[in-house]
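> Return a 3D structure for these sequence lines:
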Amino acid sequence: MSESLGVTPAQTVGPYLHIGLSWPDGPYVVPEGTPGAFWLRGRIVDGTGAAVVDAMVESWQADPDGRFDHPDDPRGARPSAVPGFRGFGRSETDTEGRYALHIVKPGPLPTFDGDTEAPHLTLSVFGRGLLHRLVTRVYFSGEAANATDPVLRTVDPQRRDTLLARPATDGFQFDIRLQGEHETVFFAV
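Below you'll find the predicted structure:
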């Protein structure tokens, strides 16, 4: 007699992100003391505005020259001229839903069709209740190249501000709202 097993239920990402997925220098895309480095700080909130206290943010970015030390860079992989630059960071949220990443501003990126993307970071958000990571971009307010960025131009003009980091005392502030009014724009990747 054969037995049939049922379908395994879907699992959400989290809430155990703090076990094995964070490390002490995770938020440091560049080492402390790196010339031009600053903090990108923000809060993650749910649709009601409540802090999401058990989430994690991962960042991926080009160096200040707009280059990646990765084979998928269409110009070829090249180590960054910034000592200690790794292009990747990871920060869990605290009891107020705050995260922080120590970064340098990325340079503009060429696209495969000859366009140029404005300086930006890609952020992935993981947390309890999410079946998949959420992916967004962080652009920097005041960048002239934002007006012609091919990805930003595809976003409803009334929602583009959800992708803009605002200047702060020690860098930039970028809050992430998971649902509701002023929800951050997320991309299907």
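> okay, CA-based contacts and neighbour counts for the rest of this
OK.
> give me the number of residues near residue 105?
Look at residue 105: counted by other C-alpha atoms under 10 Å, it has 21 neighbours.
> How about residue 129?
Residues within reach of residue 129, counting by other C-alpha under 10 Å, total 11.
> so who does the closest residue to it other than its chain neighbours touch?
Leaving aside its chain neighbours, residue 129 sits nearest to residue 12 (5.5 Å; criterion: C-alpha to C-alpha, 6 or more residues apart in numbering). By C-alpha atoms under 8 Å, 6 or more residues apart in numbering, the contact set of residue 12 is 127-132.
> run this one through as well so I can compare:
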Amino acid sequence: MNLWNFEELHETPSQTGGPYVHIGLLPKQANIDVFEHNFGNSLITNETQGQRIRLEGRVFDGLDIPVRDVLIEIWQADANGVFPSRADTRVGKVDANFLGWGRTGADFDSGLWHFETIKPGQVPGRKGSMQAPHIALAIFARGINIGLNTRVYFDDEVDANAKDPVLNSIEWIQRRQTLIARRDERDGQAVYRFDIRVQGPNETVFFDI
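All right, here's what the predicted structure looks like:
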């Protein structure tokens, strides 16, 4: 006997990610200490292979105002281009001292967020292509019903970027520039700036995944 009448089932109402997203996902930033191991914005240790970088930026709304309660997650390959996941079945050996995933919130005053990580290596794409070094990034905040997903590429990887299949799938070249982080140097460390705009004429390219 079938107890389910699917014609009577309705879609569950959606909610935005805020305004209490930090309490559930980054409680320490909200001055609530409940987890034995807190998620953090550093993906590296002293033994991690590769070039250490700082990735930072702010998220702007449609009025060009910084969003100060946004939560950011990143996912990336290690310096050898291997993801720290069983789903990556390549022969290449993953760096055991690299996390590959991080989570942080924007500073409540300035709206600035940042990660301490390494520049990833290239990873295979479809049909034998190679993808340029990049970092996958997801955004959660009030007013956003589902997470916004985008990518971070690097402005000093010009040749690799020119061949990247995902960047080349974006028709307008000017729109591709919204995915490029700009390199600077601060106290001897490479710092890449990546500002995100959720609306407006310079809106960042987001992906359906």
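> Superposing both, give me the TM-score.
Scored against TM-score structural alignment, normalised by the length of structure 1, the superposed chains reach a TM-score of 0.88; 184 aligned residues with a C-alpha RMSD of 2.2 Å.
> hmm, back to that, any idea how far the residue nearest to residue 129 of structure 1 is from residue 42 of structure 1?
Noted for residue 12 of structure 1: a distance of 23 Å to residue 42 of structure 1, by C-alpha to C-alpha, to the nearest Å.
> now residue 17 of structure 1
18 Å.
> what's the neighbour count on the counterpart of residue 144 of structure 2 in structure 1?
Alignment note (TM-score structural alignment): residue 144 of structure 2 maps to residue 130 of structure 1. Neighbour count for residue 130 of structure 1, taken as other C-alpha under 10 Å: 15.
> Ok, residue 143 of structure 1 next?
For residue 143 of structure 1, using other C-alpha under 10 Å, the count is 11.
> which ones are touching the nearest residue to it once chain neighbours are set aside?
Nearest non-adjacent residue to residue 143 of structure 1, counting by C-alpha to C-alpha, 6+ apart: residue 118, 7.5 Å away. Going by C-alpha under 8 Å, 6+ apart, residue 118 of structure 1 touches 107-109, 139, 143, 145-146, 148-149.
> try it again with 10 Å
66, 106-110, 139-140, 143-152 (C-alpha atoms under 10 Å, 6 or more residues apart in numbering).
> What about those residues, which are in helices?
With helices taken from DSSP state H, there is no overlap with the contacts of residue 118 of structure 1.
> any idea how far the equivalent of residue 208 of structure 2 over in structure 1 is from residue 137 of structure 1?
Under the alignment (TM-score structural alignment), residue 208 of structure 2 maps onto residue 188 of structure 1. Plainly put, residue 188 of structure 1 is 12 Å away from residue 137 of structure 1 if you go by C-alpha to C-alpha.
> go on, residue 150 of structure 1?
As judged by C-alpha to C-alpha, residue 150 of structure 1 and residue 137 of structure 1 stand 13 Å apart.
> Give me the more crowded residue out of the two.
It is residue 137, of residue 150 of structure 1 and residue 137, that has more neighbours when counted by other C-alpha under 10 Å, with 23 against 15.
> after superposition, how close is the strand or helix carrying the more buried one to structure 2?
Here residue 137 of structure 1 sits within strand 134-140, counting by DSSP states H and E. Compared with structure 2 after fitting, strand 134-140 of structure 1 has a mean deviation of 0.2 Å; criterion: mean C-alpha distance after the TM-score superposition for structure 1.
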